[in-house]
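*Asks:* turn this into a structure:
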Amino acid sequence: MSMPVVEIFTKLGEFMKDIIIRSIEETEDLFLPYDKYIELALYHPEYGYYQRRKDKIGSSGDFYTSVSMSPVFGEFIGKWAGRKLIESDLPPAICELGGGTGKMACDFLRGLELYNPELASNAIYYIVESSAYHRELILDTAAKDHRIRLLDSIKDMPLIEGFIFSNEFFDAFPVRVLIKDKNQWKEAGVTVKNGELFETARNLNNQRILSVIEKLGIPEFINRIEVPCPMMLAYEQIVDKIKSGYLMTIDYGMDMEDFYIPARKNGTLRGFKDHQLIGSILENPGETDITSTVNFSLLKCEGKRRGLDLEYWGGQQSFLLEEGILDELVPHADADPFSPVARRNRQIKQLVLGDWISDSFSVLVQSKNIKKP
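*Replies:* This next block holds a predicted model:
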């Protein structure tokens, strides 16, 4: 008799917990920094959350994205990118960071086709996706599309003249965690007691982290912060892959002045399971999505330092409205609310009106070696 799906994933979660405990026990001080814990919990090749053969996005998963809610979002980004490529006389080389299920690629390419069929037919669409399971999903979704090239990592990216973009990519990177103890910053991490995972802290001696803290200008009332060293390393590698073109980053985050407020005095690191915020990311490792809010000021400052120009910065809702998504609405006299036209119009309105997903996301567009008119 086959084992129920819930029981299977419970067993896999126990395997992941055992792997983490062994990793802690192999250290000299029984201390695993949070970035190492998150890396194991999310990206372990067998039992990590993103490697599991399980839906993560949508009603049957743990969270929603703009892409999962509507094809309109990806189509609109595809049209917008097509316009920027033509305006800047760039070749249609496109790279998506974190391909997920492949749905964004399909929606984007459909939008590019609607905007300019010739440009779309000549496009090369790279997808960087580290999860073997998600690469399988992408191949199933777009197996017949000769334009798609799958890459395992950022290091595999060619030098790009064109358009690089991501949607909810940077918020899944591991982070180091610092906590304040008697006005001194210490590093928080994970230890094990009686077979269970607990948070602990140690003195902070990492000079790179200390230098980042000095740059952040953290207010006195902040007790806990995340330091996104792996995210910044990945961002630097991505920028180095741009010969000329645009870099679009869409993610849950904000500028530094909005980041450090009393409501976030205990940090932003959190976990989601079945669309619910969980009490601790140490619960059910490998079964839970772990994320943190992106500090876009770091990306803007590092981008400027590396020669990128700022093209756009603002909320996703504002970006969509300013770039004309309401022009996509189609007048119709069909009384059927479930007709294709009515459904599409409703999806467009949901993207930009009311309390919806666009309220929480920001858009950063940077460029490199683009001739200005």
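*Asks:* alpha carbons only for contacts and neighbour counts from here, please
*Replies:* Noted.
*Asks:* which residues in the stretch 51-200 of the chain form strands?
*Replies:* Secondary structure of the stretch 51-200 of the chain, counting by DSSP state E, counting those that start in this stretch: strands at 93-97, 124-128, 148-151, 160-167, 176-181, 184-193, 196-203.
*Asks:* distance check, Val72 against Glu323.
*Replies:* Using C-alpha to C-alpha, to the nearest Å, one obtains 14 Å as the distance from Val72 to Glu323.
*Asks:* same question for Arg264.
*Replies:* Going from Arg264 to Glu323 by C-alpha to C-alpha gives 31 Å.
*Asks:* which strands and helices sit next to the strand ranked longest in the chain?
*Replies:* Of all segments of type strand in the chain, defined using DSSP state E, the longest is strand 242-254. For strand 242-254, the packing partners by 3 or more C-alpha pairs under 8 Å, 6 or more residues apart in numbering; DSSP states H and E come out as strand 160-167, strand 294-295, helix 296-305, strand 361-368.
*Asks:* ok, and for the next helix or strand after that strand, which residues are buried?
*Replies:* Using DSSP states H and E, the helix or strand that follows strand 242-254 in sequence is helix 256-259. Residues 256, 259 are the ones in helix 256-259 that count as buried (16 or more other C-alpha atoms under 10 Å).
*Asks:* compare with the first, here's sequence two:
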Amino acid sequence: MRFTDTLPTPSAEALAHSAQLAERIRIAIIANGGSIPFREFMRMALYEPGLGYYVAGSRKIGKDGDFITAPEISPLFSQCLANQCAQVLTELGGGDVLELGAGSGIMAADMLARLEALHCLPERYLILDLSPELRDRQRQTLQRHVPHLLARVEWLERLPETPLRGVIVGNEVLDAMPVELFTLVDGDRVIRQVEIQGDGFDLVPVEGHYTSEFNPNLPGWMRSMADSLAAGVLLLIDYGYEQADYYRPDRTQGTLICHYQHRVHDNPLIYPGLQDITASVDFTAVAHAGLDVGFTLGGYTTQAAFLASNALETLFIDALQTNPADQYKLAQQIRTLSLPSEMGERFKVIGLNKGVAFTWQGFALASQQHRL
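*Replies:* Model prediction:
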């Protein structure tokens, strides 16, 4: 993945798709008096029914998409998560796993295989995903990798009405939530608006030199997570910072970035519906939102420390014994997942408990909750 100002030109079909969404955004702007908050633009660009980036039919994840997530990099990532889930399910005496936004389905497949090896399969493996294309892809992945476990998998279009006991897990879910963009003007937050500019869009200008973002949907989202969990844990993995680092004085342009065909750039207003738009996660805000709705903080640390605490080294050695020829490939995977210059420290892990008290094995080596 590289940061660039030069992007590949979309196909004619993709441009036509984007034009449809752009027209719908223009209609919304006109109806709202000439501008809409950036948060609404981001919501439409990502989730507008039938047209938004995450709900339309294009392939987003993997070498043929726009970005690659940790489960796509290595099965060792998902196996470590499964080790943590096994501890929770054992503490509860059984239960379910609910994965939020399951991508290609490879994390579900690898977690189920590992949980089976640990004799700790969940009663149900639930997948909540809004994309029909991704649900089909997930089913195909599971059929290919763990066909004998497919009967345990259920797909949901909304959170379960009956609260579950078990684990709710979200890998790179929070970064895809629409954020409010603001600029400080004389010490006050001015919420940024998007307006029509020629054939495209632009931000309404304001006088200020510090721009960042916050997630206004986080408290409500966290409430929905608490309401969906009778007893168990919420496990979230994403890239982000503690609040003091997130709003550092020298971070004057915030954290908003876009992914398009494995290029990273900073213009969210182009190619609506064709590119991913994300913002780093404020993990202090996540922790506070969780505590406000009745969760307790189970732990917080870097991805590298969490994976190490969940037997990454042992899993690596086991994989080597099975496939000695894969030594270089497996070592590269671990470097990507663990090195500070890669995903190891940029990605964080937070665990929140509800109705169950235990010491998480994933935070044993290096708990950093004091930084929140």
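*Asks:* got a TM-score for the pair?
*Replies:* Once superposed, chain against chain, the TM-score is 0.85 (TM-score structural alignment, normalised by the length of the second structure); 345 aligned residues with a C-alpha RMSD of 2.6 Å.
*Asks:* which one of Arg264 and Glu323 of the first structure has more residues nearby?
*Replies:* Set Arg264 of the first structure next to Glu323 and count neighbours by other C-alpha atoms under 10 Å: Arg264 wins out with 15 against 12.
*Asks:* which position in the second structure pairs with the more buried one?
*Replies:* Aligned by TM-score structural alignment, Arg264 of the first structure pairs with Arg251 of the second structure.
*Asks:* tell me how far that match lies from Asp227 of the second structure.
*Replies:* For Arg251 of the second structure, the distance to Asp227 of the second structure - C-alpha to C-alpha - is 35 Å.
*Asks:* one step back: ok, which of the strands of the stretch 51-200 of the first structure comes nearest Arg306 of the first structure?
*Replies:* Closest approach to Arg306 of the first structure among those is made by strand 160-167 (15.8 Å; C-alpha to C-alpha).
*Asks:* check the fit of the closest one onto the second structure and give the mean distance.
*Replies:* In the superposition with the second structure, the average deviation recorded for strand 160-167 of the first structure is 0.8 Å (mean C-alpha distance after the TM-score superposition for the first structure).
*Asks:* corresponding residues in the second structure for that strand?
*Replies:* Taking TM-score structural alignment as the measure, the second structure aligns residues 164-171 with strand 160-167 of the first structure.
*Asks:* what does the matching stretch contact?
*Replies:* Outside stretch 164-171 of the second structure, the residues that touch it by C-alpha atoms under 8 Å, 6 or more residues apart in numbering are 85, 88-89, 92, 94-101, 228-238.
*Asks:* got the angle for the lengthiest helix in the first structure vs strand 196-203?
*Replies:* Longest helix in the first structure, counting residues (DSSP state H): helix 5-25. For helix 5-25 of the first structure against strand 196-203, the angle by axes from the mean of the first three to the mean of the last three C-alpha atoms, to 10 degrees is 30 degrees.
*Asks:* and helix 5-25 of the first structure, what's buried?
*Replies:* Within helix 5-25 of the first structure, the residues scored as buried using 16+ other C-alpha under 10 Å are 9, 12-17, 19-21, 23-24.
*Asks:* which single one of the residues you listed is nearest to Phe272 of the first structure?
*Replies:* Gly13 (14.9 Å).
*Asks:* quick one: map the closest one onto the second structure.
*Replies:* Aligned counterpart of Gly13 of the first structure in the second structure: Ser18 (TM-score structural alignment).
*Asks:* close enough to count as contact, its match and Gly273?
*Replies:* Yes. With contact defined as C-alpha atoms under 8 Å, Ser18 of the second structure counts as touching Gly273 (5.6 Å).
*Asks:* joint contacts of those two?
*Replies:* Common contact partners of Ser18 of the second structure and Gly273 (C-alpha under 8 Å, 6+ apart): Leu51.
*Asks:* could you save the buried residues of helix 5-25 of the first structure as a markdown table and add columns showing distance to Ile124 of the first structure?
*Replies:* Shown next, in a markdown table, are the buried residues of helix 5-25 of the first structure (distance: C-alpha to C-alpha, whole Å):
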| residue | distance to Ile124 of the first structure |
| --- | --- |
| Phe9 | 37 |
| Leu12 | 38 |
| Gly13 | 38 |
| Glu14 | 42 |
| Phe15 | 40 |
| Met16 | 37 |
| Lys17 | 41 |
| Ile19 | 39 |
| Ile20 | 40 |
| Ile21 | 43 |
| Ser23 | 41 |
| Ile24 | 43 |
